[in-house]
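> got a predicted structure here, sequence first:
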Amino acid sequence: MYDVLVIGSANADLTVRVARRPGPGETVHGTDLTESPGGKGANQAAAAARLGARTALLARVGDDAYAELLLDAQRTAGTDVRHVLVEQGARTGTAMIVVGPDGDNTIVVSPGANARLTPADVTAAREVIAASAVVSLQLEVPPETVRAAAGAAGEAGARVVLNPSPVPDALDAPLLAAADPLVVNEHEARQLSGVPDGDPPTWARALRERGARSVVVTLGGEGALVLDAEGPVRVPGIAVEAVDTTGAGDAFTAALCVRLAAGVPLAEAARFAVRVGAAAVTRPGAQPELTLP
């Protein structure tokens, strides 16, 4: 039995820090390149495991050195990696990350083996899905695989937490209806709600009206807005000095999954997730050690 099963991506993060971001056609100097484990799926799995949840990861990696980097990091965090599939002849996904002086980042992802995670892999993992309280999904693997995972989780009675990132132009109705909650940042909420001039409560209401069972809008340092059948709840942020925002949203989502797997109400889970997200930005890298403020 797992508290949290994450079905998603695993990337090697190639990170450089700069004094300022370059403009179009401009070259700037940066720090030495660092290689570290990342990918939205792997980040969430590592964070959930570090928070004490029984966690498993279903993902695909290549047969290269980056795969070993990722698998070692998951084992260290405490994640069950028996369901991570190795694609022979493929490269592990990579993300090229530029971190500015304010801790904010710009990311370009090369999917690699992530693009080869298929609905057949989900079908083969049905017993694992059925043994999980919460299934966490993102959009760094093929959309048909995400839809298959959401369907399998629904059939098994597992709760689906959907973080639709990278944000698509739209979410199809069955996938949106599976989300409990749909976890979006302000940019994602604005785009998916179809209300570009709204505010977080407006976006959350629009997304529920479109079919999401519940919605969490993350607001960075300002906390989060939660909307479910009980009504809207604003969760205040926690003031910290940001070092690196890479993976902060993944840490938030993982913490949310951990608390939901324990059966706590969504607003209470979001309060814990805000603390974890705040802790994550005080450490470099996408899979930091988590010391709650």
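Alright, I've got the coordinates.

> every contact and neighbour count from this point should use C-alpha atoms.
Noted.

> helix, strand or coil: sort out residue 96 for me.
Three-state assignment for residue 96 (DSSP: H, G, I helix; E, B strand; the rest coil): strand.

> what's near enough to touch it?
Each residue near residue 96 by CA atoms under 8 Å, 6 or more residues apart in numbering is listed here: 13, 14, 15, 107, 108, 109.

> in which helix or strand does the most centrally placed residue in the chain reside?
What sits nearest the mean C-alpha location of the chain, by CA atoms, centre = their mean, is residue 250, with 3.8 Å. Per DSSP states H and E: residue 250 is located in helix 248-261.

> all strands for the stretch 101-250 of the chain, in order.
For the stretch 101-250 of the chain, applying DSSP state E, counting those that start in this stretch gives strands covering 105-110, 132-137, 159-162, 182-185, 215-218, 223-228, 231-236.

> how about the first one, which residues are buried there?
Residues of strand 105-110 classed as buried: 105, 109, 110 (neighbour count, 16 or more other CA atoms under 10 Å).

> what sits closest to the residue nearest to the centre of the chain if chain neighbours are left out?
residue 44 (5.2 Å; CA to CA, 6 or more residues apart in numbering).

> wait, residue 28 touches residue 21, no?
Yes. Counting by CA atoms under 8 Å, residue 21 is a contact partner of residue 28 at 7.5 Å.

> put this beside the first:
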Amino acid sequence: MTPDILCIGSVLWDVIGRSASVMDKGSDVPGRITRLPGGVALNIAMTLARMGRKPALLSAVGRDAQGIDLVTQCDRLGLITEHLYRSDDLPTDQYMAVEGANGLIAAIADAHSLEAAGDKILRPLINGALGSDTAPFGGTIALDGNLTESLLSVIAGHPAFTAADLRVAPASPGKAERLLPFLTSRRGTLYVNLEEAGILCQTRFDTAPEAAERLIQRGAARALVTDGGRTTCDATADGLVSADPPRVLVTRVTGAGDTFMAAHMNAELEGADRATALTRALAAAAAYVSGDITS
């Protein structure tokens, strides 16, 4: 099967504990614990598949029992898994989070196997399976910041990515600085939240439009900045487009940014203009956090 979009980055198991109670440090409350396929790249791919796309995954997944189960689940969801790097030595990665009525309380991302695999996950873009240095992949690529800083720096200037519509997101605020090479190379569209934009610009912002405009000044080719339930902004050198997300009752937060990014890419692939694409993406993210869209 030929993919129409590539999703590069974390493909792992999400272990999420959710409670309807307000939580703080040391809280011990009743709730539900679930294990679902997750990771930034996989979340984006699953959302795109629900929208009728044919995404391929480029990541590292172990050949352990968890990895075999994960790839089986991905296949059932209609994702292209043949280009995954399968390791006999590296265990399948995991992400663990705790969410309360007051949002995300804490999370731990164990993406050590993805980081250890390094540029092995990019082989299909270089060896001719999906592209090469002389005939680069020309479609859309969604890239997440769970890769190492050195590998992201290589990707920012690699000839195999020169023809692609590159869309980039940090895995978390703690990894936002890894995207700095995309500012200096002036390549790709960055999807960040207000905190991550502040980290990239080494300051704090009060609004998404302010943050998006500063990212363009710092070298970003394009930047989309979200701010929870407040105004979201899409900025390029040609100007700003802003929109407010729909007001909904929030029942979950993990994966909301990935849903927003996937819906935005899909809208633009369908030919939507910037304003329409932003509105559609915000609506999809709102439906997700409210629980109207299944994981």
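Noted; the coordinates are in hand. Keep in mind the model is a prediction, meaning the values are calculated, not measured.

> quantitatively, what TM-score do the chains reach?
Once superposed, chain against chain, the TM-score is 0.86 (TM-score structural alignment, normalised by the length of structure 1); 285 aligned residues with a CA RMSD of 2.5 Å.

> mind putting the contacts of residue 96 of structure 1 into CSV with distance to residue 213 of structure 1?
Below are the contacts of residue 96 of structure 1 laid out as CSV (distance: CA to CA, whole Å):
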residue, distance to residue 213 of structure 1
13, 33
14, 36
15, 36
107, 30
108, 31
109, 30
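
> could you see which of the residues you listed carry over to structure 2?
Contacts conserved in structure 2 for these, using both residues aligned by TM-score structural alignment, their matches' CA atoms under 8 Å: 13, 14, 15, 107, 108, 109.

> out of those, the closest to residue 155 of structure 1 would be?
Closest approach to residue 155 of structure 1 among those (CA to CA): residue 109, at 31.7 Å.

> ok, the nearest residue to that closest one once chain neighbours are set aside - how many residues close by?
With sequence-adjacent residues excluded and distances taken as CA to CA, 6+ apart, residue 109 of structure 1 is closest to residue 95, at 4.3 Å. By other CA atoms under 10 Å, 22 other residues sit near residue 95 of structure 1.

> state the distance from the residue nearest to residue 250 of structure 1 to residue 77 of structure 1.
Distance of residue 44 of structure 1 to residue 77 of structure 1, given as CA to CA, to the nearest Å: 11 Å.

> ditto for residue 114 of structure 1
Distance from residue 114 of structure 1 to residue 77 of structure 1, by CA to CA: 21 Å.

> what does residue 265 of structure 1 give?
For residue 265 of structure 1, the distance to residue 77 of structure 1 (CA to CA) stands at 26 Å.

> give me the more crowded residue out of those two.
More neighbours surround residue 77 than the other of residue 265 of structure 1 and residue 77, with 21 against 12 (other CA under 10 Å).

> ok, the more buried one - contacts?
Residues near residue 77 of structure 1 by CA under 8 Å, 6+ apart: 46, 47, 49, 50.

> distance between whichever helix or strand residue 41 of structure 2 is part of and the chain's centre?
Element membership for residue 41 of structure 2 (DSSP H and E) is helix 40-50. Centroid separation between helix 40-50 of structure 2 and its chain, computed with CA atoms, centre = their mean, to the nearest Å, is 9 Å.

> that helix: which residues count as buried?
40, 41, 42, 43, 44, 45, 46, 47, 48, 49.

> just flag the most distant two among these.
Longest span within the buried residues of helix 40-50 of structure 2, CA to CA: 40 and 49, 14.3 Å.

> helices of structure 2, residue ranges please.
40-50, 65-76, 112-117, 149-157, 180-184, 194-201, 208-217, 256-269, 274-290 (DSSP state H).

> okay, the angle between the second one and helix 40-50?
Yep, that's helix 65-76 of structure 2 we're talking about. Counting by axes from the mean of the first three to the mean of the last three CA atoms, to 10 degrees, helix 65-76 of structure 2 lies at 30 degrees to helix 40-50.

> which parts of helix 65-76 of structure 2 are buried?
For helix 65-76 of structure 2, burial by neighbour count (16+ other CA under 10 Å) applies to 66, 67, 70, 71, 74.

> contacts only, for the fourth one.
The contact partners of residue 71 of structure 2, taken as CA under 8 Å, 6+ apart, are 61, 81.

> before we move on, back to that, please tabulate the helices of structure 2 in CSV, including the columns distance to residue 246 of structure 2.
Compiled in CSV, the helices of structure 2 are given as follows (distance: least, CA to CA, whole Å):
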stretch, distance to residue 246 of structure 2
helix 40-50, 19
helix 65-76, 30
helix 112-117, 35
helix 149-157, 34
helix 180-184, 30
helix 194-201, 18
helix 208-217, 16
helix 256-269, 13
helix 274-290, 6
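
> any idea which of those helices gets closest to residue 87 of structure 2?
Nearest to residue 87 of structure 2, of all the helices of structure 2, is helix 112-117, at 8.4 Å by CA to CA.

> got the buried residues for the closest one?
Within helix 112-117 of structure 2, the residues that count as buried by 16+ other CA under 10 Å are 112, 113, 114, 115, 117.

> tally of neighbours for the closest residue in space to the last one that isn't next to it in sequence?
For residue 117 of structure 2, ignoring the flanking residues on the chain, the nearest one in space by CA to CA, 6+ apart is residue 60 at 6.5 Å. Summarising burial for residue 60 of structure 2: neighbours were counted as other CA under 10 Å, giving 31.

> list the residues that contact residue 60 of structure 2.
The neighbours of residue 60 of structure 2, taking CA under 8 Å, 6+ apart as the test, are 10, 11, 84, 85, 86, 87, 92, 113, 114, 117, 121.

> sorry, back to before: so what corresponds to the residue nearest to the centre of structure 1 in structure 2?
In structure 2, residue 250 of structure 1 lines up with residue 258, judged by TM-score structural alignment.

> verify the stated contact: its match with residue 45.
No. If you go by CA under 8 Å, residue 258 of structure 2 and residue 45 don't touch, sitting 9.1 Å apart.

> residue 215 of structure 2 and residue 233 touch, don't they?
No. With contact taken as CA under 8 Å, residue 215 of structure 2 and residue 233 are classed as non-touching, separated by 11.4 Å.
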